[in-house]
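Student: My questions concern the predicted model and sequence given below.
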Amino acid sequence: MDIREMRYFYAIVEAGNISNASKRLNIAQPALSRQMKQLEDSLGVQLFERGSRRIRLTEAGQLFRERAEQILGLVNGTMKEMTELNSGIGGTISLGTVTTSGATLLPNLISEFHSRYPNVTFQLWEGDGFRILELLDNGIIEIGIIRAPFDSDIYESISLPDEPLVIAMNRTKCYCGEELETIRLIELASQPLIIPLRWKDMFIEWCTNAGFKPKIVCISDGIMLNIMWTKLGIGMALVPKSTEGLISDPELNYKTIIEPAVSTQTVIVWVRNRRLSASSKHFLDLLRDKMNDAK
């Protein structure tokens, strides 16, 4: 087994099947299939379940994917460090972000950073907060943009200002509340709710303090999926207020939660005591400068 085979394997996992991976790698599909068969033979395990258009990993394949992320992350990180030592500021910044935070924060920040450091490129990953932390732990990314809470013993962080939480609801299929732009927490009693996993315990505590047990019909960290469920009238979704600007739809009404007001916080995190590339350090410095200017 060598790094090339590991990269081929990981490309297949990312692409979803061998056909798409072969196009991405510019390798003939039969040749790539043979490479994977040779990899399985050398490891003595089966990595893929056969007979499906979209690849499915076996238990051994799942474990190998995790190890491949760690190893390739280390290799790519080392290559970036060598590039920077040789040419000064350059290389690639690997960032992971949850959907709403990345969409609102990154465009202007990356644009300004690129004007200062035009030789630096970006590699962006998107997923829920748990996936972003997994990529961070495995060294695939250097910086993660997630929503609180997180483990401050493991990660260093920069916290952005609090953002109100709102309830998205379908105007005709699933609607409640007397006011157009705000809703009291108690008004959500008995309403079907769609709650992100990372806020589940906090939300239940808020509702308990308000005197009711919430009726949760779905727990999911996928903001887009939660909004789709809301449009179908399945329930009302708890989302950050920035979602309203990103997903505007005449069928939807976003109401800010009051009595009590509840909020979330976007945090930029990186692994404590792990060396950051010079490019990533400059990126964090720019972020700090922007926050200081906003005060």
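Tutor: Here it is on my side, so go on. Numbers count the residues shown, from 1 in each chain.

Student: hey, let's count contacts and neighbours off CA atoms from now on
Tutor: Noted.

Student: Go ahead and name everything in contact with whichever strand or helix holds Leu225.
Tutor: In the assignment (DSSP states H and E), Leu225 maps to helix 223-231. By Cα atoms under 8 Å, 6 or more residues apart in numbering, the residues outside helix 223-231 that reach it are 99-100, 168-170, 194, 196, 220, 235-237, 239, 251-252.

Student: List only buried entries from these.
Tutor: Burial by neighbour count, 16 or more other Cα atoms under 10 Å: within those this picks out 99-100, 168-170, 194, 196, 220, 235-237, 239, 252.

Student: List the ones among these that fall in strands.
Tutor: If you go by DSSP state E, the buried ones among the contacts of helix 223-231 have Ala168, Met169, Asn170, Ile194, Met236, Ala237, Val239, Leu252 in strands.

Student: out of those residues, who's nearest Leu95?
Tutor: Within those, the smallest distance to Leu95 is 22.4 Å, found for Val239 (Cα to Cα).

Student: in terms of contact, does the closest one touch Val166 like I think?
Tutor: Yes: counting by Cα atoms under 8 Å, Val166 is a contact partner of Val239 at 5.6 Å.

Student: List just the nearest of the ones in strands among the buried ones among the contacts of helix 223-231 to Pro149.
Tutor: Val239 (15.0 Å).

Student: this is the other structure I want to compare:
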Amino acid sequence: MEIRVLRYFLEIAREENMTRAAERLHISQPSLSRQMKELEEELGKKLFNRSSYSIHLTDEGRLLRKRAEDLLDMADKITNEFQTMDEITGGDIYIGCAESHLIKYLAAAVLELNQRYPGIHYHITSGDTAIVAERLDRGLFDMAFIAEPPDLTKYIYLEVPESDVWGVLMRTDCPLAHKSEITLKDLIPYPVFCSEQSVKADLPRWCGEKIDQLQIMATFNLSNNAAVFVREGLGVALTFDQLIETTPDSSLCFRPITPALHTKMYVIWKKYQVFTPAARLLVEELRQIL
């Protein structure tokens, strides 16, 4: 299975049309069709459902699309690493970030580094700790910012000096908005939105087995999406402070929970990681700042 053929496959999946895909790839349509037929024969599975006007992926095709995207991400990253191995003037750095205002430390490192090396480009993907750690393990990230203690058998880490403060994001017209702190008892009548990670790792530290008393209506891996639900009046969100704008002009407000709950953040990378020159520079800058 060739990388080139996987790129062809993904272009067809995006266009859902063999002729348009061939035009974008600058190859003939019969040649493209033949290579897709050979790919199906190699895998022993049908990848496309073909009609007169469009092409749609089969279940096997959708699985291959996900795997092909990961493989091509890795192939592009490897190519970039070797191209920049002997140069410090530029390069690409791939970073996974859990949501936190403490990403300001990453921003400070990038600001300092950018003054000396403006040719470095940063590719930052947001997600919860499970998502970014999984992509780090697969080699798709150089490093990751996570919001839980790292697995010391797998990672080297730097500890961020501050902590995130947990609280409740709500509409300003919510009856809880007049309180300075929110208790578990206060929350019980309200539909709650939070991250799946918090349900497993954070909230049990706050309320133990009483977590079952919360009406967890939905889980989100990005607080901005949860904030939309809150703004529409569907409930309240348990999240970190300073993630969502709550200025006097905002329709939302934030109140800390009591007893107080804090979460530390860490920068991690795999043991025995071989960094590109650009990624190595960022790690050293983070060491100095943190």
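Tutor: Nice, thanks for sending it over. A quick note: this is a predicted structure, and the numbers were derived from the prediction, not measured.

Student: Any chance you could compute the TM-score here?
Tutor: Superposed pair, TM-score by TM-score structural alignment, normalised by the length of the second structure: 0.78. Supporting alignment: 282 aligned residues with a Cα RMSD of 3.7 Å.

Student: For Val166 of the first structure, pull up the helix or strand it's in.
Tutor: Going by DSSP H and E, Val166 of the first structure is part of strand 155-170.

Student: Could you figure out how far that strand is turned away from helix 223-231?
Tutor: Strand 155-170 of the first structure runs at 20 degrees relative to helix 223-231, counting by axes from the mean of the first three to the mean of the last three Cα atoms, to 10 degrees.

Student: Against which helices or strands is strand 155-170 of the first structure packed?
Tutor: The contact analysis (3 or more Cα pairs under 8 Å, 6 or more residues apart in numbering; DSSP states H and E) places strand 155-170 of the first structure against helix 223-231, strand 236-240, strand 252-258, strand 263-271.

Student: Using JSON lines, lay out these together with distance to Gly61 of the first structure.
Tutor: Formatted as JSON lines, these follow (distance: least, Cα to Cα, whole Å):
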{"stretch": "helix 223-231", "distance to Gly61 of the first structure": "27"}
{"stretch": "strand 236-240", "distance to Gly61 of the first structure": "34"}
{"stretch": "strand 252-258", "distance to Gly61 of the first structure": "41"}
{"stretch": "strand 263-271", "distance to Gly61 of the first structure": "26"}
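
Student: looking at the ones you listed, which is buried most?
Tutor: strand 236-240 (a mean of 27; mean count of other Cα atoms under 10 Å).

Student: what angle do that one and strand 263-271 make?
Tutor: Using the same axes, to 10 degrees: strand 236-240 of the first structure against strand 263-271 is 60 degrees.

Student: how close does strand 236-240 of the first structure sit to the second structure?
Tutor: Here the mean offset of strand 236-240 of the first structure against the second structure after fitting is 1.0 Å, by mean Cα distance after the TM-score superposition for the first structure.

Student: Distance to Ile145 of the first structure for the contacts of helix 223-231 of the first structure - can I get that in TSV?
Tutor: Formatted as TSV, these follow (distance: Cα to Cα, whole Å):
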residue	distance to Ile145 of the first structure
Thr99	9
Thr100	10
Ala168	23
Met169	26
Asn170	29
Ile194	22
Pro196	16
Ser220	18
Gly235	27
Met236	25
Ala237	21
Val239	16
Glu251	30
Leu252	27
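
Student: which ones are touching the spatially most central residue of the first structure?
Tutor: Nearest to the mean C-alpha position of the first structure, by Cα atoms, centre = their mean, lies Gly127 at 2.8 Å. Gly127 of the first structure makes contacts with Gly96, Thr97, Val98, Thr99, as judged by Cα under 8 Å, 6+ apart.

Student: circling back to that earlier point, name the surrounding residues that touch the strand holding Val166 of the first structure.
Tutor: Under Cα under 8 Å, 6+ apart, the answer for strand 155-170 of the first structure is 175, 227, 230-233, 235-242, 251-257, 261-272, 288, 291.

Student: Would you pull up how far it lies from the middle of the chain?
Tutor: The chain centroid and the centroid of strand 155-170 of the first structure are separated by 14 Å under Cα atoms, centre = their mean, to the nearest Å.

Student: in it, what counts as buried?
Tutor: Tyr155, Glu156, Ser157, Ser159, Leu160, Pro164, Leu165, Val166, Ile167, Ala168, Met169, Asn170.

Student: for stretch 13-29 of the first structure, same thing?
Tutor: For stretch 13-29 of the first structure, using 16+ other Cα under 10 Å, the buried residues are Val13, Ala15, Asn17, Ile18, Ser19, Ala21, Ser22, Gln29.

Student: Next, format those residues as TSV and append distance to Gly73 of the first structure and secondary structure.
Tutor: Below are the buried residues of stretch 13-29 of the first structure laid out as TSV (distance: Cα to Cα, whole Å; DSSP: H, G, I helix; E, B strand; the rest coil):
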residue	distance to Gly73 of the first structure	secondary structure
Val13	15	helix
Ala15	18	helix
Asn17	22	coil
Ile18	22	helix
Ser19	24	helix
Ala21	19	helix
Ser22	22	helix
Gln29	26	helix
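
Student: Looking at those residues, which is nearest Gly51 of the first structure?
Tutor: Asn17 (11.4 Å).

Student: What residues does the closest one make contact with?
Tutor: Listed by Cα under 8 Å, 6+ apart, the contact set of Asn17 of the first structure reads Arg53, Arg54, Ile55.

Student: Where neighbours are concerned, which of the residues you listed has the most?
Tutor: When neighbours are counted by other Cα atoms under 10 Å, Ile55 leads these with 18 neighbours.

Student: Can you tell me the closest non-neighbouring residue to that one?
Tutor: Asn17 (5.2 Å; Cα to Cα, 6 or more residues apart in numbering).

Student: now do Phe220 of the second structure
Tutor: Here the residue nearest Phe220 of the second structure, using Cα to Cα, 6+ apart, is Ser195, at 4.8 Å.

Student: Same check on Gly129 of the first structure?
Tutor: Ile146 (5.4 Å).

Student: and what of Tyr254 of the first structure?
Tutor: Ala168 (4.5 Å).

Student: What lines up with the one you found in the second structure?
Tutor: Aligned by TM-score structural alignment, Ala168 of the first structure pairs with Leu169 of the second structure.

Student: Would you mind measuring from its match to Glu196 of the second structure?
Tutor: From Leu169 of the second structure over to Glu196 of the second structure the distance is 17 Å, taken as Cα to Cα, to the nearest Å.

Student: before we move on, what about Phe254 of the second structure?
Tutor: 20 Å.
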